[in-house]
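Enquirer: quick check, what structure comes out for this input:
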Amino acid sequence: MYRLVMSEKFSFSEVAAMDLDTLLEANAALDIHIEQENKRNKKK
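Expert: Just a heads-up that it's a prediction; the model follows:
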């Protein structure tokens, strides 16, 4: 839960209001986003 907030992509109130499925989906989306950023940074 705090991982999403600490990423500064979601506010605490947004994360607190999420149901479990939405929370899991947001975590997966954050993983994909971080992976894409890492790939982009390696190309530089």
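Enquirer: going forward, measure contacts and count neighbours with C-alpha atoms only.
Expert: OK.
Enquirer: in the longest helix belonging to the chain, which residues are buried?
Expert: As assigned by DSSP state H, the longest helix anywhere in the chain is helix 20-43. For helix 20-43, the neighbour count (16 or more other CA atoms under 10 Å) marks 23, 26, 30 as buried.
Enquirer: that helix - contacts with which helices or strands?
Expert: helix 2-6 (3 or more CA pairs under 8 Å, 6 or more residues apart in numbering; DSSP states H and E).
Enquirer: second chain to compare with the first, below:
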Amino acid sequence: MLCFLNFGLNGLKAASIHILAVILVACVQFLRRPPARADGRS
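Expert: Okay, here's the model as predicted:
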């Protein structure tokens, strides 16, 4: 954690972009796959 803080704003900006990218990919994969409940009922 200490070495992560040493990066400063550049490290924080890169980390935030990386986190946003991971969340975006997770949302895309979740939306691509139809919900099991809705697909099973209909």
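Enquirer: circling back: onto which residues of the second structure does the longest helix of the first structure map?
Expert: Mapped onto the second structure using TM-score structural alignment, helix 20-43 of the first structure covers residues 9-32.
Enquirer: now the matching stretch: how far from the chain's centre is it?
Expert: Offset of stretch 9-32 of the second structure from its chain centre (CA atoms, centre = their mean, to the nearest Å): 4 Å.
Enquirer: what count of nearby residues applies to Met18 of the first structure?
Expert: Residues near Met18 of the first structure, counting by other CA atoms under 10 Å, number 13.
Enquirer: please name the residues that touch it.
Expert: By CA atoms under 8 Å, 6 or more residues apart in numbering, no residues touch Met18 of the first structure.
Enquirer: want to try JSON lines for the buried residues of helix 20-43 of the first structure, with distance to Val5 of the first structure as columns?
Expert: Below are the buried residues of helix 20-43 of the first structure laid out as JSON lines (distance: CA to CA, whole Å):
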{"residue": "Leu23", "distance to Val5 of the first structure": "11"}
{"residue": "Ala26", "distance to Val5 of the first structure": "11"}
{"residue": "Leu30", "distance to Val5 of the first structure": "11"}
